Structure formats: C-alpha cells, structure tokens
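Trainee: Give me the fold of what follows.
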Amino acid sequence: MSTKPGSTHIRHLRDLARYRFKLTCMITGEKNRAQNCLTVSNLKLDDVFSDVFGKSSRSITEYMLAHPGEIFDVAPFVDSRCKTPMEEIQAAVDGAISPEQANKLRQCLNHIDESEKHLEEIEREILRLSDKYQAALDLIRTVPGFDKNPMTAIQILSEIGGDMSVFPSAKHLVSWAGCCPRNDQSNKRIKSTRISRAGNYIKPILVQVANGLLRSKKHPEITGRYKRIKSHRGHKKAIIAICRMLLTAIWHILSDLKPYTAEGFLESRPVNKAKVLTTSQALNLLKQRGYTIKDDIVPAMN
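Mentor: Predicted coordinates:
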C-alpha cells in the first residue's frame, strides 16, 4: 500500500485527521463560551479547579443549573483527591447565574458533550485506518514529543505521508510545511523574512510539540538550540527553528527507516575558518547574546 500524500487511503486519513482538528477547535471554542458564562456570573471555578470541565467542577455546575439561586455545600461534589481547600471552593461558587446565562451555559455544555462523543467516534476510525502505517508511526513516535499522544504522530503522517521520496531533501519538506523564511527580496534588498502561510494543519501541531519540549530536560539538543536562537532572535523564531529541527528528524528517520537519535544534533560543528573575529569583536558578540564576561579567578597560593 502506497503511503504517498496523494494516495487514496492516506488522503482519506488526512481528511479525517483535519476534521478531528477542526472538531477539537470547535470544542475549545464552546468551552471558552461556557467559561465566559461562569466568569460574568462571578463563579470562579477556574481558580480552584485545574479543569473547569472535570468531574468535580462539572458536578457543581450541573447542580447550580438544576437549583438556581440555592446555597449548597460543595463537599459532596468534590473528589477526595482534590488538593484545594474546601473553603476556597465554597467561596468560588459565591455567585448567582442569571436565567439568560444559565440557558447559554446549558446549550454550551450540551454541545460540548455531543461534540466529544462525535470526536471519540472519529478517533476510533482514524486509529483503524492508521493500522496500515504502523511501521512508519512507530518511527515517528521515536522523535521527542510524538510519543505521548498517538494522534499527534498520525496527524503528521497523514499530512506528509510515509514515503519521503516525494521530498528530494529535508529542506523541501520544511519549505512545503511553511516552516522556513520566505524568499522575498528584490535587488539585494530583503523585504520580509516571515514564514509562509503554508502548512495550516501541520504547523500548529509542530508548534504545540515544540512548546511542550521546552519544559523537558530529557532532550538537551532541543532546549540548547532553542536557548541559543532565543537569545538573539526571540521566542517565536526559536520555536519555528525547533519545528524545522523536528521535521528534519522525521524526514531522515522515514528515509533511512531508522529511529531517532540525538547524536547528530549534539555533534560538534566543524570550525569555519572563513569567519575570523578579534578578541574585542568576540567579547561584544557574547555580550549581545546575553553572556556576562568575568575575569579569570586565580586561586591564591599558600
């Protein structure tokens, strides 16, 4: 079975993965609307619960909708594993929801429940279709950030396919995904270095994975590259650089059919003899990148 992006099977998988992406965005939008209903009603559940739509918070919300204006004890609705003091939770529900906001909140919650059930059905179908590409998915999951959620690897595979022969090099894949600067210059004058608008579905996934990897200490090749670029280019360009790094790794492992290793990124780069700096120039460059220059401390002789 061909795994090129244009094949019928991978195209069907890509359509379902994109539909799942849009459905997830729609659920997030409905949750924001429901959260707004609680906020304007002075119900601060987001201050005491990490997930406003979790089991404990949802039970409290349902009781308030069924018994509007009633003062009640929240203890029976809170899970025993909740670490927030009961007094703070009780104070968080010290508000009143109007009939209009209650009706809007009920509609949002019903829509969320229906959408999540539909999302589960879509994910089951996606997992069924992705069985044919298990070998390629296993390789992608060796890349940092793609091993936790199986849907993340499937979304990447559905967009790029499993056959890297359609991309002559990793740079072609990066350009196709819209993770490289545009070539926008005229008469040696560079007009813009912004990334292109390509990759509307693959780029958000890569950015999400890259941001998650910054909190991990298991992959110094990624955090080190991010810190080097951020020091003089800023957070956004550093994140896009990590996205290029991840895509390059995916292209190589699918081309060579070998799992991800960090050795290639941790190898020392050869010295470019064409770039020569004086001592003062080198010190100024280090200062611009955020380094503090100190004199060597000579240990005292006894």
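Trainee: rest of the way, CA atoms for contacts and neighbours
Mentor: Noted.
Trainee: Taking the centroid of the protein, which residue is nearest it?
Mentor: Q208 (1.2 Å; CA atoms, centre = their mean).
Trainee: three-state assignment of that one?
Mentor: In three-state terms, and counting by DSSP: H, G, I helix; E, B strand; the rest coil, Q208 is helix.
Trainee: Now do it against C82, distance only.
Mentor: Using CA to CA, to the nearest Å, Q208 is found at 28 Å from C82.
Trainee: Please apply the same query to I250.
Mentor: According to CA to CA, I250 stands 40 Å off from C82.
Trainee: got it, and G29?
Mentor: 26 Å.
Trainee: picking up where we left off before, among I250 and C82, which residue is more densely surrounded?
Mentor: Counting neighbours by other CA atoms under 10 Å for I250 and for C82 shows that I250 has the greater number, 28 against 12.
Trainee: in terms of contact, does that one touch I140 like I think?
Mentor: Yes. Counting by CA atoms under 8 Å, I250 does reach I140; the two are 6.3 Å apart.
Trainee: Show me what counts as buried in stretch 170-178.
Mentor: By neighbour count on 16 or more other CA atoms under 10 Å, the buried set for stretch 170-178 is A170, K171, L173, V174, S175, A177, G178.
Trainee: Let's compare: structure for the following, please.
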Amino acid sequence: MVARVCAIDIGKAGLVACVRVPHASRPDRRVQEVREYATVTPALLALADWLRVERVELVAMEATSDYWKPVFYLLEAEGFECWLLNAKHVKNVPGRPKTDRLDAVWLAKVVERGMCRPSLVHPKPIRRLRDVTRYRRSLVREQTREKQRLEKTLQDAQIKLDSVISDLHGVSGRQMLQAMIAGQRDPKVLAELAHTTMRRKIPQLRQALAGHFDDHHAFICATMLRRIDALAADIAQLDNRIEEMIAPFAAAVAKLDEITGVGIRAAQEIIAEIGVDMTVFPTAAHLASRAKFAPIDARSAGKKKGNSTGKGNPWLAGTLGEVVAAIARTNTFLGERYRRLTRRRGKKRAIVAVGNSVLTIIWHLLSDPNARHHDLGSGYHESRINTQRRQRDLIRQLEQLTGQKVDLQPRPELPAAA
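Mentor: A predicted model of the protein is given here:
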C-alpha cells in the first residue's frame, strides 16, 4: 500500500524509527533499517535528513501521551506527511516479544499494508486556539475552587453570608468581605454596606454576619481574594487573546451562536475542539461518534448489554454539558426534547442525546455556508404524534386506571339558542 514508510515508537527522552523501503534489486522483497534518536531538536533534524535520503512517503507514530507532539510538528514542518495512530488500533499481536525496536517494526508493517487509519490532527491555528481555550477553562475551574474554599472559611467563622447573597463576589459581598478583613466586625455596620436591592435584606444580613470572624480568618480570606483577583486578571487576558485568534473564524462563531444555548464563549470552545473543516467528518454521525456522544449498540446471545458511549474529549464534553444545561431551561425544540427524554430515560441519557442533536446541528451549519439554524418550537413533538394513536393510548391508560371498559360515543349536538 505504501512503498516507503517510516514508523516511530516514541518515548520521553528517545525514539526508535523503522524505515521500510523496496529492495534495490528484488522488487518482491522489502528492506528495513532501525535507528534510535534522542527527542531533542538537533536529533530530530538528523532524523528528518535520514528520511529525506530514504525518500520516505509517510511517517507514522503512536499517540503516546504528549511526547508525540514535538516529533509530529517538526516532521510536519519539514514537509513530511505524518499520521498519528491510536495505540488501540495497532496493538501488537499477543504472544510476540515486546520491545521498542519490535514495536517500531510492527507499526511500519501495519502502516505499509493499509491496516490502520490516522487520527485527526487539527491545523496549527486550531491547535493554538485550543491551547488557549483549554487553559482559560482550567483557570476558570481553579477560580471556582478558590471561591469554594473561601465559602468554607466563612462557614468555619459562622458567617452565613452566602445563604443570603446569591453572588458572594458581587459589589455588596466584596465590600463586606473587605471590611471584615480590614477589622470591622459589627454586623450592623457590615449590613449597611449592601447596595441597591440587597438593602431589602439588611435584617437577614445582620444575622448572617454575626459570627466569630477573627484575624486568623481575615488572613486566610485576604490571601484567597488576592488569588481570585489574580486569576480573574489572567482570564481577562486570555479572553482578549482568544478574541484575536478567533477572528479568522468569526463567521463560524456567529453561525454557532444562533443555536439555542450556545453563546459566544461556547462557540469559541467548540471550534477550538472540532475545527471548522467538516470535510474530515463524512457525516454528522462521525462527528458525534468522535465526541463519544453517539449510542453504542451492544448485544450478545440475543440480549442487550448495558454499555456507555466511551471516553471522549473531556473538554468538548464539558462545553456540551453546559450548553445542554442552558437548553434545558428554554421553551424550544431541544429544550422539550431534553425534558421528554429525562422523564423516560433519565438526565444522563438525556444530556448525551441532546448533545448529539447539538453536534448534528453544528455539523450542518459548518458544512453548508448557506445553512441557518431554525428552531422547530416546543410543540413540534406533539404535532407529529398521530391523533388516533394518542387516543388509543389514553383509552388504554383510563381502562387500566378504572378497571372498566371504555367506549367512546360522539358528543350530542347542543340545541340551538333561541
């Protein structure tokens, strides 16, 4: 299938490369050579020179942790066609000796005979955008954890402020925290720092602020607030950076923003994870399958086995989970679909099913430049149900409830008014 191929078994500090090419005098024979290189840049450039001498057409490597990235990116920049392979798809045959050299040889044989297919590796702009969006989400999670630690510290001091104020880090909550850290302990004085509509809760605030907050708690809370503010500043910088990097894909972001529950931030994260080129996914089902938001049918001996969708991209799954949570509160087609599935199958299955629908919509919007999102409405399901079937189901339910036979009669005509 591939005449000149190189397969690489990658480690953290070194790699083993196997090159297989046709024999110089015997066309029915193959010649292979195995070499070892370090993973530092000069050694990788030497590897690229060797592959040029051998006129290698394809370079394949397993996705080993993050160690494959510098090798893949450097060889890609040097002009080689690179394949990233899933280790599960090219597992060595059981019973064979397993060494780095034998793994490289086995991988070369698998690739040259067309027994595997490459994994998706996004182009450089999408990869860089993904790095920034993932780091932003990590900082948001860390900021949330820090806020939770602050709430626990207040609970330790018998300060029940978060039971009265919905946003502890709003204007009123932050001023009260700063005043307590500065040394103010009087609940009446602290409650008067409430702003606007929060002043209606001054009696409740006085009770919530009557605790035993002392200098020990003040020191810990001050440290936590500084860390929260520092994370907020870093997140704001990342937001600006994402706005710059997402500019070439502004049209795609605007189209995804049309979907119910998908905001600008969610659209940016989705594009960073799946890209904008939908030709790599032949159908919408391929996209849902890659994200592990597709059902898996597992049957054996005529019985259906319980099975999960598998472990997919956790970053994409987190964004889709937030999108579905927003959809669930809307009076739309997808919102009604979520509620119907929740009643029958539970919340977890409903999240996966609605997430699958969202990915299907995304695929069509990004595949067709002229496509636009149009909500079918929350009454779409009811309008599609056959009237006679619905009538039959209601009669059956009434008969089971009463234990009697139900017979429908036409409604008598009312006498005409005089």
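Trainee: Would you map the helices across the stretch 101-250 of structure 2?
Mentor: Taking DSSP state H, counting those that start in this stretch to define them, one finds helices in the stretch 101-250 of structure 2 at 124-156, 171-182, 187-191, 202-208, 215-245, 250-257.
Trainee: on that earlier part again, what's the closest of the buried residues of stretch 170-178 of structure 1 to T152 of structure 1?
Mentor: A177 (15.6 Å; CA to CA).
Trainee: So what does the closest one match up with in structure 2?
Mentor: Aligned counterpart of A177 of structure 1 in structure 2: A291 (TM-score structural alignment).
Trainee: For V34 of structure 2, which three-state class applies?
Mentor: Secondary structure state of V34 of structure 2, per three-state DSSP, is strand.
Trainee: what's near enough to touch it?
Mentor: Residues near V34 of structure 2 by CA atoms under 8 Å, 6 or more residues apart in numbering: V16, A17, C18, V19, R101, V105.
Trainee: Now that we have those residues, can you turn them into a markdown table and tack on neighbour count and distance to P415 of structure 2?
Mentor: Below are the contacts of V34 of structure 2 laid out as a markdown table (neighbours: other CA atoms under 10 Å; distance: CA to CA, whole Å):
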| residue | neighbour count | distance to P415 of structure 2 |
| --- | --- | --- |
| V16 | 20 | 95 |
| A17 | 26 | 94 |
| C18 | 25 | 95 |
| V19 | 24 | 95 |
| R101 | 18 | 96 |
| V105 | 23 | 93 |
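Trainee: so which pair among those is furthest apart in space?
Mentor: V19 and R101 (11.4 Å).
Trainee: Can you tell me which of the contacts of V34 of structure 2 end up in strands?
Mentor: Applying DSSP state E to these, the entries found in strands are V16, A17, C18, V19.
Trainee: give the contact list for the closest residue to the second one other than its chain neighbours.
Mentor: It stands for A17 of structure 2. Nearest residue to A17 of structure 2 in three dimensions, chain neighbours excluded: I8, at 4.4 Å (CA to CA, 6 or more residues apart in numbering). Taking CA under 8 Å, 6+ apart, we find I8 of structure 2 in contact with L15, V16, A17, C18, V59, A60, M61, E62, A104, L107.
Trainee: Kindly reformat those as CSV containing distance to G302 of structure 2.
Mentor: What follows is the contacts of I8 of structure 2, written out as CSV (distance: CA to CA, whole Å):
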residue, distance to G302 of structure 2
L15, 47
V16, 46
A17, 46
C18, 45
V59, 43
A60, 40
M61, 39
E62, 37
A104, 41
L107, 37
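Trainee: So which of these wins on neighbours?
Mentor: Each of the contacts of I8 of structure 2 was scored for neighbours by other CA under 10 Å, and L107 scores highest at 28 neighbours.
Trainee: Tell me if I'm right that that one and V16 touch.
Mentor: No. At 11.1 Å, L107 of structure 2 does not count as touching V16 under the criterion of CA under 8 Å.
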